[in-house]
Structure formats: structure tokens, C-alpha cells
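1. Take this sequence and fold it.
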Amino acid sequence: MTQPQAPLTYRDAGVDIDAGDALVDRIKPLAARTMREGVLAGIGGFGALFEVPKRYKEPVLVSGTDGVGTKLKLAFDWQRHDTVGIDLVAMSVNDILVQGAEPLFFLDYFACGKLSVDVAAQVVGGIAKGCELSGCALIGGETAEMPGMYPEGEYDLAGFAVGAAEKSLLIDGKSIQPGDVVLGLASSGAHSNGYSLLRKILQRANARPEQDFYGQPLGDVVMAPTHLYVKPVLAVLKDFGKEIKGLAHITGGGLLDNVPRILQPGLQARLHRDAWQMPKLFSWLQQQGGVADTEMHRVFNCGIGMVAVVPAAQAEAISRALRAQGETVYQLGEIAECAATDAQTVVL
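-> This is a model prediction of the structure:
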């Protein structure tokens, strides 16, 4: 006779429901710090509820989603989980900001093979911090424990942001014309783009996170979280909304591919390489990897995380206003006509 087998549980299959519950308990106070006007129901329900603030006369919802990419591989290898959540938030809220949207709320998706409550809490702590810094509420998300889907100690992240803008104040780049000035807002590092190449260069250079890099551990420089431009830019938009004709978030594709996304065909952004000094991290990466200039400007942000196109007559006033909000601002170049049918960026 076949011997009766012991009954199986979800824990036997690799899913720990109690750990999931413990994580929710750890998350709730973090999310509570991000609450803002409009939140009707947040974490805990099947769906989060948010009411568009009544100050909007003709609200247009603007949404964005993104991840952190292979920067997560360094987070695993170097055991640095506390800032990748900031990256996750920044990649989405900076994207919707370029259309003039105020981020309202954020949801995250955390997937792993085996849930570590401590690691997940560090990650979500970073997400909550990113939401606080950008003024949006963390009102929901999903933690998925899927045995066999991910190697031990690894996880994946995705984020979803929803914002609102007045219909009459949407920024679409259509008014950009020759003679307009291109301003660049400094990045905080490599942000969350180009890390497949960056990791290859680290491997070639036999680099270690603890090694000195101009007075800082290299790991701190490489893992510096993505800069959040939301509050400074929104503050300046209140006074210069009509004058800021276009905004571009410099992510994958760098300066060469992202700036043309806000230009009409036949226009060219002419950027002058001596207008800003490339941070030491990028100079070191270029040297160690033997990376060509064009490749650098297509893969990395090279020190510029956000671009604004403004009228020449307002360039200095807008630059001063952004600096007053704590931003480092460079006048990168100007908009010109070009013979190409597609919009383009050139670095001179």
C-alpha cells in the first residue's frame, strides 16, 4: 500500500504568507508619511482610492511607469538596498514632470523568489523616501513571492506614477523655435541608466565598492540615487509656466536621444561640450572603458539629468529661479534649424 504523504502547505512550496504580512506591517508607517490631499484609501485594500484635488479646473492625468534596470545587480552584489527605491520613484515622477504634471500618487511592484522582510523593507523605505521628496503619496503596491522565478537574494522592481496638470498648462514642446536656449539641470550621478555598460567597465577595471574615489567610496558614487527634480521644477513652473517650452528627462538614450523627443522635425539642439564639466564618475568610466564621446552621450546622462528649453530673453531669470530652488543649472546651447527631417541633438 502507498504510504500517506504529509499534507503540504504554501510554506512547503516556498511562499511564506506570514513574512508577507510582516512586511505589510513594516510598510504601513512608511507609507503613512507620504499621505497628502486626495488620498481616500491607501495600503490594505484591493484598490487604492485618490480624488483629484479640486484646485484643478481642467485636470489632465499623466501617468508613467519604469524600473531600476541592472543597477539592481549592484544592489544585490554590494548589499545596498536602501536607495534603489528612490531610483524607482524618480524614474517615473521625473518622466511625468516633463509634461508639467504634479505627481499625485505612486504604486510599486516588488517581485522575488524568497521574501526577505528586512531587504524588502529597506527597498520600500527608499520608495517612501522618494515619494516624500517628490510630494506624492505611496498608496498601494504588490509584493510577489514566486519561488523558482528569481535567483536567491535577487528581486525586481517596477513603479507606477500618476500625476495631474492643468490642460491649458501642459508642456508639449510645440512652441520651441530656433533661438531658444537649452538649459541643463545637473544630475546626481549615473541615475538609473547605462548600468549594463557601467557594470562592464567596473569589471574591466577590477573596481571594488570600498575603494577610494576622490574622497568617497566608489560604491557610494555609483549607487547615488537618481535626483528628484519635481519640487524645484514645479515651484519654478508657477512663475514661468508659459516660458518653459519643453522639458526632457535624460534617461536611456542620454542627451542625444532624449532631447529630440520634445523637438519638432527640422529642429536641432546644439549643445556645447564646454558649457558644463562632465563629473569625475563619467570621465573615469570613459577612460576605463575607452568609450567614444558619442557613445557616452547616448548611454549616460554625463552630468545632465533634466533639460529645459526656454526663450533666450528669459533664460537667465529662469536659471536664477532654478538655482534658488537648489538646482545646479548650465546654459548648454541653443535651438537651431537643421536640414534633417527628424529632430536631433548635436554636441559640438
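2. going forward, measure contacts between C-alpha atoms and count neighbours the same way
-> Noted.
3. any chance you could map the helices in the stretch 51-200 of the chain?
-> Counting by DSSP state H, counting those that start in this stretch, the stretch 51-200 of the chain has helices at residues 71-78, 84-97, 117-134, 195-204.
4. mind listing what's buried in the last one?
-> Within helix 195-204, the residues that qualify as buried are 195, 197-199, 201-202, counting by 16 or more other Cα atoms under 10 Å.
5. just the first one next, same as before
-> Buried residues in helix 71-78, counting neighbours by 16+ other Cα under 10 Å, are found at 71-75.
6. Now flag whichever of the residues you listed is closest to residue 141.
-> Among the buried residues of helix 71-78, residue 72 lies closest to residue 141 (Cα to Cα), at 18.9 Å.
7. thought the closest one was touching residue 85?
-> No. If you go by Cα atoms under 8 Å, residue 72 and residue 85 don't touch, sitting 10.3 Å apart.
8. Now show me the structure for the sequence below, then we'll compare the two:
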Amino acid sequence: MTYRDAGVDIDAGNELVERIKPLVKRSFRPEVMGGLGGFGALFDLSGKYREPVLVSGTDGVGTKLKLAQQLGRHDTIGIDLVAMCVNDVLVQGAEPLFFLDYFATGKLDVDTTVAVVGGIARGCELSGCALIGGETAEMPDMYGPGEYDLAGFCVAAVEKSRLLDGAKVRAGDVLVGIASSGPHSNGYSLVRRIYDRAGRPADLDVGGVKLADALMAPTTLYVKPILELLQAHDLHGMAHITGGGLTENIIRVIPDGLGLDIDASAWALPPVFDWLQREGAVENTEMWRTFNCGIGFVLVVAPDQLAAVQADLARLQLAHWQIGEVVTAAGGERVRIG
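-> Predicted coordinates:
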């Protein structure tokens, strides 16, 4: 018997590597040493930072993968994977440096895998983050036909003096919410339950967009505009709105003794979320703690800096709203949304 008889095609794996090499190379930065194919990926930090603090993150895209596989849309799910990692490390003011991916499947389909990795490479390119390595695992009997799984790993760096850790946050600081592109990559177990119960209406119009397109819209990459913003403004804190929604993410960067007062009327619930809430009969409190509800990233800004920050956000073409403020919290619930 051969390895191929057992379900693993080494030749297909080799073909995959050759096809993704040009896609991956477009994401490289000057600090990358060597290329694909080594046992370890090399990255030279010596020329850029004086006191670098490394910030690392890892994530996946949850059951949005199931929807991607169901719809046969494999070219943007890799952007989601990158975004979920790089947006997280960005919260501490760090610049994503390099990224590694893990792709696992039962039987390697080269075209599908190239589409997925191509999306990962594109996401890295748009974030200025080098895709310098990864792993493709073909594991017969672990996954059903057409199924695959993804994980991503990112390393970023920030000067120690520029690290954002919430220490500057004060009562009276303003919360500025930046628009999401949709549900991003969170809450999809609920999304799919509602979508299935509604009869999978992929072509249903939601705000001028087909429902399938709205649900599969890739997660917004905030890295480049926010890094530019950080060069000009002394932001007090930032939050990436992921699992846990608005209720549980912003408070993670707020010191003890302080809380949040969020005004839900400050922005309109985007059509895709409105459909999910109506079709699934989802309570407001469940919406706030499951979805981003149209706010993908939040800045904590001193009141006297608000106008300047908003002007730059407009210049950077980031839709945004003043959605609340930091308040003193005297025990009990620290987050109020109303």
C-alpha cells in the first residue's frame, strides 16, 4: 500500500505549495528572510524597533466556515481569518508583522485550498502583514467530503512606550464606534440556525444586498487606517468587537471602577442584523452580546481630542459614530446599553 491509498496525496500537496507561492510572496515585507519551504520562517526585527514588545494572537472563523462551504464561497474566508487575528493585536497599538495559517481537510482539493490561501494572502497584503508560513494537513476520516478547518496565528510589535493597556482611560472619555461590514466572523451558529429555519433565502434582498452576500461579507481589516490614526492621536484605548459583542468586548479594556454607557440610538442597526433579529425573534440583550450590531471596532478618546479624531476618521473613509462614554461604576453591572 501507499500513502495515497490511505488517503493522503503528497503530489497534490506539492502542487498546492507551487500554486500559492506567488500569492504569498505579494504579502512579504522587507524584514522577511527567505521564503516558503523551510522548517521555520524567519523575520528580522533589528532595524525597526528600539524596545519592541511582541503581541501575539490566534483565532479562527468559527462556523462561518460551514456557511462558506455550503455556499461554495472559498475566496474571502481567508480574509476573515486574517482580520480576526490582526484586528485583535491592533487593540494594543501593535503593528502586525507576520502571519501563519493552519488548513486541515479530509481530502485535499487543490483549487479550493488555493482559493482559501489566496484569501489569507490577500488579507495579509491589505494589512501589511507578511504571510511567512503555514501548515496544510490532509487527514482522511477526520473531516467529511468538502469540509475543511482553519486557524490563524499572528505576531505583532509595538514600542514599549506606545503600548495601549487601558491605563489612560478616564471617566468622561468618549466611545467612537467604527462601522463593521456585517456580522464579521462571530455569532454564526445562531446566524446559520436562523438562515436554515428561514429556508436558506440566499437571494433575499436586505438593504439592497443579497442575504448570502451580506452574511459572507469579509471582516473589515482596520489595521492600516488605525495605525495611521495612532501616529497622530493619543488614543486612550481600543476594542475589537468579536464574540461577546458590544456587551463584553469594550469593557475588557476599561479599568476597574469604570463602566460604559452606550447609546444604542446613536447608529442605525444595519439591514442584515435587522433581518436576523426579526427572523430569529432575538431579544435586544442577546443581539448586543452575540453580534457586533454594525460596530466592528471602538476607540476610547479624550473629549478634547474627539473632533480631531473624527475628522481623521472621515478622511480615512471610516464610517463612525459617537456611541457612548466611560462612566464611574459603583459596583454591579458595568455596561449599560440603552
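9. Just the TM-score for the two chains, thanks.
-> For this chain pair, the superposition-based TM-score is 0.98 by TM-score structural alignment, normalised by the length of structure 2; 338 aligned residues with a Cα RMSD of 1.0 Å.
10. a markdown table for the helices of the stretch 51-200 of structure 1, including distance to residue 250 of structure 1?
-> Listed next are the helices of the stretch 51-200 of structure 1 as a markdown table, based on distance: least, Cα to Cα, whole Å:
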| stretch | distance to residue 250 of structure 1 |
| --- | --- |
| helix 71-78 | 16 |
| helix 84-97 | 9 |
| helix 117-134 | 18 |
| helix 195-204 | 14 |
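11. now for these, which one comes closest to residue 16 of structure 1?
-> Across those, closest to residue 16 of structure 1 is helix 117-134 (Cα to Cα), at 10.4 Å.
12. Return the list of helices and strands in contact with the closest one.
-> Packing partners of helix 117-134 of structure 1 (3 or more Cα pairs under 8 Å, 6 or more residues apart in numbering; DSSP states H and E): helix 17-32, helix 84-97, strand 102-112, strand 137-145, helix 230-240.
13. Report the buried residues of the shortest one.
-> This points to strand 137-145 of structure 1. Using 16+ other Cα under 10 Å as the test for burial, strand 137-145 of structure 1 gives 137-141, 143-145.
14. That one corresponds to what range in structure 2?
-> Aligned using TM-score structural alignment, strand 137-145 of structure 1 spans residues 130-138 in structure 2.
15. what's the matching stretch in contact with?
-> 8-9, 13, 24-25, 27-29, 32, 35-36, 40-42, 97-108, 120-121, 124 (Cα atoms under 8 Å, 6 or more residues apart in numbering).
16. average gap between that stretch and structure 1?
-> On superposition with structure 1, the mean distance recorded for stretch 130-138 of structure 2 (mean Cα distance after the TM-score superposition for structure 1) is 0.2 Å.
17. Tell me which stretches of the stretch 201-338 of structure 2 form strands.
-> Counting by DSSP state E, counting those that start in this stretch, the stretch 201-338 of structure 2 has these strands, from start to end: 205-206, 209-210, 237-240, 258-262, 295-301, 320-328, 335-337.
18. Now find how far off-centre the last one is within its chain.
-> Relative to the mean C-alpha coordinate of its chain, strand 335-337 of structure 2 is positioned 24 Å out (Cα atoms, centre = their mean, to the nearest Å).
19. Onto which residues of structure 1 does it map?
-> The aligned range for strand 335-337 of structure 2 is 345-347, by TM-score structural alignment.
20. quick one: contacts of that stretch?
-> Outside stretch 345-347 of structure 1, the residues within contact range by Cα under 8 Å, 6+ apart are 255-257, 259-260, 268-273.
21. Might you report the residue contacts of residue 334 of structure 2?
-> By Cα under 8 Å, 6+ apart, the residues touching residue 334 of structure 2 are 251, 258-260.
22. got a markdown table for the residues you listed, with neighbour count too?
-> Below are the contacts of residue 334 of structure 2 laid out as a markdown table (neighbours: other Cα atoms under 10 Å):
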| residue | neighbour count |
| --- | --- |
| 251 | 17 |
| 258 | 19 |
| 259 | 24 |
| 260 | 25 |
